[in-house]
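Participant: model this:
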Amino acid sequence: MSENDVFDLIVVGGGINGAGVARDAAGRGLKVLLCEKDDLGNWTSSASTKLIHGGLRYLEHYEFRLVKEALMEREVLINASPHIAWPLRFVLPHNSALRPAWMIRLGLFLYDWLGGPGQTLPKSCGVDLTRHEVGAPLQENFKKGFIYSDGWVQDARLVVLCAQDARDKGAEILPRTRCVKAERKSDQWEAVLEDQKTGEQRTVRARLLINAAGPWAKSFLSSSLGTDSAMDLRLVRGSHVVVPKLYDHDHAYIFQNPDKRIIFAIPYEDDFTLVGTTDEDHGSDPSAARISDEEVRYICESASRYFKKSVSIEDVVWTYAGVRPLFDNGETDASKTTRDYTVERDEKSGVAPALHIWGGKLTTYRKLAQAVLKEACDLLGVADKPWTRDAVLPGGDLPEGSAGAMERELLKQYPWLPQPLAYRFAKTYGAQAVDLLGDAASPEDMGMNFGADFYEREVRYLVDREWAQTVEDILWRRTKMGLRLEASEVETLRQWLDKNQGQAAA
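Facilitator: Just a heads-up that it's a prediction; the model follows:
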């Protein structure tokens, strides 16, 4: 076995937790390999509500530690990736039939306080919905509401940027590579990895194995490691719909439903509104998660209780669903199952150790990675030196720390660039947009236009630099251009990939 096949640790799973762990570990100088059986962020991590938030509703379940940690992470994540993450103000219309106003105000006061004294996001406040612009889209019976702060992130891009940073720091990142099996060979793990496209297998060794397989964490234990754990997961499906823009301002809404669940309505990709989510137990293969007709109706009806313009099934232009691997704390109601995480230490004297990740949420991925690395450093006998708190992700070193300033810089460097495209590049790639554009001096230098100013040069960049291989990778995870292209344009892109992917990736 060559030196290139021996690592300090193998991370199995390329969602946000796995990518975050690989990034943190590589930044500490550890030799890291990450393998993911599908695309990076393929399932859970690209199917979230895309919020950086403490979870206002978790206060009702007394999860104060989780809420505090998540609230304190909001600005850390926004500062690390200002091109793909930004603050967002949320409007909570008051429905006196569900909760008294004093209870909501008290909860928001606690939410502000748990965020800590160093937070710069605006505090919560009351709002007169009959006078403020945020009341205009709402039914007239909603007179009073509250506004508070949280944040938003392009979830799938966050995963890719963590993986990029890990790669830049020396990690080997292998999407579409399944860990077929892993066995303890004395003080090392021996793992067999299989390329999902070619079927080619490779055997690697590592001192430590980290199970970050998300919804597959439990089944990976039995199928690939031949073991089990007393820990368990509850697989809960969260579904969302996207409809044409329901209002013109930049605030999001949080709506309380009679069943005590909540849904969000969030400005999305400039011309749309994202509405969700649901909490339904999912008993089958996580990769088979699809929104049900009942969930579509539930989301539309929930939004229609609040907006003047009713939201109908016919309005829906796109849907998505993902399975959250929640740490099973025995709750009957899926919506009450904890969003906290646990790191299980699996060690026996004289044999290679493992760490298993149970649960977690998007907002706390960096803290989860730190918790994993604290255990990993102890097991490997190296110093625990956290470093990610003030480190920006690739593309996050924007002029003036602003995507708007990056947009202006692009228009200055590339005066031929249409303003909407400069805006999209700044909000998608940040400072890396210059790497994408390179020496392009005109639209013709961008290659084929697949539609909606989505050019061949951008596709090549996604294939070369971001591990994209399929139309779905490109249009629904690396970008959301699937909302812009016609079916015929998508097919043209598919044909281009079939013909040129080998050349693009060379």
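
Participant: all contacts plus neighbour counts: C-alpha atoms, from now on.
Facilitator: Will do.

Participant: T227: neighbour count?
Facilitator: 11 (other CA atoms under 10 Å).

Participant: roughly how far does the nearest residue to it once chain neighbours are set aside sit from G170?
Facilitator: Spatially, and ignoring its direct neighbours in sequence, T227 is nearest to L221 (5.4 Å; CA to CA, 6 or more residues apart in numbering). With the distance defined as CA to CA, to the nearest Å, L221 ends up 27 Å from G170.

Participant: likewise for L436?
Facilitator: 22 Å.

Participant: mind listing what W416 touches?
Facilitator: Applying CA atoms under 8 Å, 6 or more residues apart in numbering to W416 gives the contacts 441-443.

Participant: what do you get if the cut-off is 7 Å, keeping everything else the same?
Facilitator: By CA atoms under 7 Å, 6 or more residues apart in numbering, W416 lies in contact with S442.

Participant: and L121, by the same measure?
Facilitator: S149.

Participant: on the three-state scheme, it is what?
Facilitator: Following DSSP: H, G, I helix; E, B strand; the rest coil, we place L121 in the coil state.

Participant: and this one, so I can compare the two:
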Amino acid sequence: MKLRILPGFLRSNETLSSGHAGGGERQLECDLLIVGGGINGAGIARDAAGRGLSVVLCEKDDLASHTSSASTKLIHGGLRYLEYYEFNLVRKALVEREVLLQSAPHIMWPLRFVMPHDKGLRPSWMIRIGLFLYDILGKREILPGSRSVDLRQHPAGEPLKPAYAGRGYIYSDGWVDDARLVVLNAVDAAEKGARILTRTACESLERQGGGWLARLRSPSGPVTVRARGVVNAAGPWTAHFLQQAAQQPSTKSLRLIKGSHIVVRKLFDHPYAYIFQHPDGRIVFAIPYEQDFTLIGTTDIDYQGDVDKVAIEQSEIDYLCTLSSRYFKKDITPGDVVWTYSGVRPLVEDEAASASAVTRDYRLELEGKDESEGAPLLSVFGGKITTFRKLAEEAVDMIAPRLGVSQGAWTAKACLPGGDLYGDQPNARGVTEFDAFAAGLRDRYPWLSAPLATRYARAYGTRVHRLLEGRQGLAGMGEEVAPGLFEAEIDYLVREEWAMTARDILWRRSKLGLHLPPGTEARLDAWLQERRKTEALAR
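Facilitator: Below you'll find the predicted structure:
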């Protein structure tokens, strides 16, 4: 049996019917198959489904399980890219900052950055020019501009060593829960008819009969997809997928750059983040994180290893600790590190000698621009999380005409799920009045503790009512499987957001793993396994 996916037909929590051909092999037809469940793949799926294309997205692991959950969690223009004359990239990213902030103010918010002046590094005139360009290259409605500051009279100066608590600079960017950004794009795509297949790898791809025939491997068995077009958004695996699965040559090569981060107990109580310079020319951020922690990163080093096994090296931990200790009064040592994470950025190869200088801009490569060249295949190279929406828009603009769809771009004027705090369209109120929304949630559900209500508001925005509506007190939330993690939330994440394991829930759908006692992940996995057994018996 072939199932053609049409907009609005399948929801994220529904199951595909099994076919009978090929010994139970499932068969699907769609307009567009997207390979890769990171931010670019999820963003393209959302944009395409919203234009009326039937979409299947497959991801070999969980959504955002690699590069897209290993960022520095910033929505930013990239101040340091100005040194490399990446003016177009910086401007594009600066424009996107406020588009994104207004579209999902629950998982993104403004953040002010403090740059202490190091007299031995970049001179004051260079910093002032850079910040002036940063202020004028992108439109700003919400974010305040940059200014100089005397850190001796500012709370951000207190944690710094005296040598750096003098002149400094403050500018604006934004913070984002990167993994939830991916999930919300996938949720929106699914609600517009896309089918999201996690833990499903695309093992082969071949042109056949004017379209593509893809063979996927899922936990429940093989899946065959016939698609009119394909998007290769496999991130670090983009070039490998072209060569191995699609057997296509690529005119672009990727330079894999590993970025690693450390998390320590919070080093300061104020809400500002820091941007620190290093004598080697690189910069490192120190960011308030999860109320009780400070996030420090990132490193930029070339990576040649297994992309499925990326991990921080001791030398990277030492580097980040040493650089942080250069500025903070408190020495940070490897023993202070409570968590680390690493990811590989797939950057477009250029002539840059250092990893930190490689362009963060993206390239889109379309094969099959007309019918004489066969079915279209669009590959995505490079990119950064801030420009994902624009990348997705351009990608669909390129491939949609080949699929007979003329509907134009729409995502710039649309909220992500849960982001419609004050109306259906993005607006500044969602950003500037988020605290009022969170207070209203506590008024509506007075049985929630303030920390739990705030966490729910941040994670789910207006979608929190799907989780809480009709529940009478904490008893109505079911079993408290771990401190602050109730059965109702777990069910929601499994049903609506494709969560399957404790790691999905504790480290990608949330960062509860940082706050909960050791052994929680194993206990939650055992609970999930028992729940699945119970449900199987009930069927």
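
Participant: can you calculate the TM-score here?
Facilitator: Overlay of the two chains. TM-score (TM-score structural alignment, normalised by the length of the first structure): 0.97; 503 aligned residues with a CA RMSD of 1.4 Å.

Participant: picking that back up, within the helices and strands, which one has whatever residue of the second structure lines up with the residue nearest to T227 of the first structure?
Facilitator: Residue pairing (TM-score structural alignment): L221 of the first structure is matched to L242 of the second structure. Under the criterion of DSSP states H and E, L242 of the second structure resides in helix 238-244.

Participant: look at C125 of the first structure and say how many residues are nearby.
Facilitator: 14.

Participant: quick check: it touching F146?
Facilitator: Yes. Counting by CA atoms under 7 Å, C125 of the first structure does reach F146; the two are 5.7 Å apart.

Participant: residue range for stretch 489-507 of the second structure in the first structure?
Facilitator: Against the first structure, stretch 489-507 of the second structure falls on residues 458-476 (TM-score structural alignment).

Participant: end-to-end on that stretch?
Facilitator: Stretch 458-476 of the first structure: ends 14 Å apart by CA to CA.

Participant: about what we covered before: what does the helix holding L242 of the second structure contact?
Facilitator: 232, 248-250, 253.

Participant: mind listing what's buried in it?
Facilitator: By 16 or more other CA atoms under 10 Å, the buried positions in helix 238-244 of the second structure come out as 238-242.

Participant: still on that earlier bit, for the match of stretch 489-507 of the second structure, which outside residues touch it?
Facilitator: 160, 436, 481-482, 494, 504-505.

Participant: one more time with 8 Å
Facilitator: 39, 160, 164, 175, 436, 446, 478, 481-482, 490, 493-494, 497, 501, 504-506.

Participant: quick one, which of those residues are buried?
Facilitator: For those, a burial check counting by 16+ other CA under 10 Å picks out 39, 160, 164, 175, 436, 446, 478, 481-482, 490, 493, 497, 501, 504.

Participant: which residue packs closest to the equivalent of T333 of the second structure over in the first structure, ignoring adjacent ones?
Facilitator: The pairwise alignment with the first structure assigns T333 of the second structure to S312, based on TM-score structural alignment. The spatially closest residue to S312 of the first structure, leaving aside those adjacent along the chain, is C300, at 5.8 Å (CA to CA, 6+ apart).

Participant: three-state assignment of that neighbour?
Facilitator: Per three-state DSSP, C300 of the first structure ends up helix.

Participant: can you get me a residue count around it?
Facilitator: C300 of the first structure: 22 neighbours (other CA under 10 Å).

Participant: that one pairs with which position in the second structure?
Facilitator: So, by TM-score structural alignment, C300 of the first structure is matched to C321.

Participant: try Y423 of the first structure
Facilitator: Using TM-score structural alignment, Y423 of the first structure pairs with T454 in the second structure.

Participant: now its match: closest residue in space, sequence neighbours ignored.
Facilitator: A438 (6.0 Å).

Participant: can you pull the contacts of the one you found?
Facilitator: A438 of the second structure is in contact with 453-454, 457, counting by CA under 8 Å, 6+ apart.

Participant: go on, G54 of the first structure?
Facilitator: G54 of the first structure touches 66-71, 74, 111, 150, 363, counting by CA under 8 Å, 6+ apart.

Participant: same question for V192 of the first structure.
Facilitator: By CA under 8 Å, 6+ apart, the contact set of V192 of the first structure is 179-182, 201-204.

Participant: onto which residues of the second structure does the host helix or strand of W86 of the first structure map?
Facilitator: Using DSSP H and E, W86 of the first structure maps to strand 85-93. Strand 85-93 of the first structure corresponds to residues 108-116 in the second structure, going by TM-score structural alignment.

Participant: returning to that earlier point: tell me how far the match of T333 of the second structure lies from M72 of the first structure.
Facilitator: 37 Å.

Participant: who has more neighbours out of these two?
Facilitator: M72 (20 against 15).

Participant: tell me which residue of the second structure lines up with that one.
Facilitator: Per TM-score structural alignment, M72 of the first structure is aligned with V95.

Participant: the helix or strand containing its match vs strand 108-116, what angle?
Facilitator: Assigned by DSSP H and E, V95 of the second structure belongs to helix 87-103. In terms of direction (axes from the mean of the first three to the mean of the last three CA atoms, to 10 degrees), helix 87-103 of the second structure departs from strand 108-116 by 130 degrees.

Participant: ok, now how distant is S324 of the second structure from V264 of the second structure?
Facilitator: Applying CA to CA to S324 of the second structure and V264 of the second structure gives a distance of 11 Å.

Participant: with G50 of the second structure instead?
Facilitator: 41 Å.

Participant: more neighbours, those two?
Facilitator: Set G50 of the second structure next to V264 and count neighbours by other CA under 10 Å: G50 wins out with 24 against 21.

Participant: now the more buried one: closest residue in space, sequence neighbours ignored.
Facilitator: K192 (6.0 Å).

Participant: swap in R202 of the first structure?
Facilitator: Nearest one to R202 of the first structure, counting by CA to CA, 6+ apart, is L193 at 5.2 Å.

Participant: counterpart of that neighbour over in the second structure?
Facilitator: In the second structure, L193 of the first structure lands on L216 (TM-score structural alignment).

Participant: assumed that match was part of a strand.
Facilitator: Yes. The assignment for L216 of the second structure (three-state DSSP) places it in a strand.

Participant: if I look at it, how far off is Q248 of the second structure?
Facilitator: 18 Å.

Participant: distance of A47 of the first structure from W476 of the first structure?
Facilitator: Going from A47 of the first structure to W476 of the first structure by CA to CA gives 10 Å.

Participant: brain fart, K385 of the first structure
Facilitator: Distance from K385 of the first structure to W476 of the first structure, by CA to CA: 36 Å.
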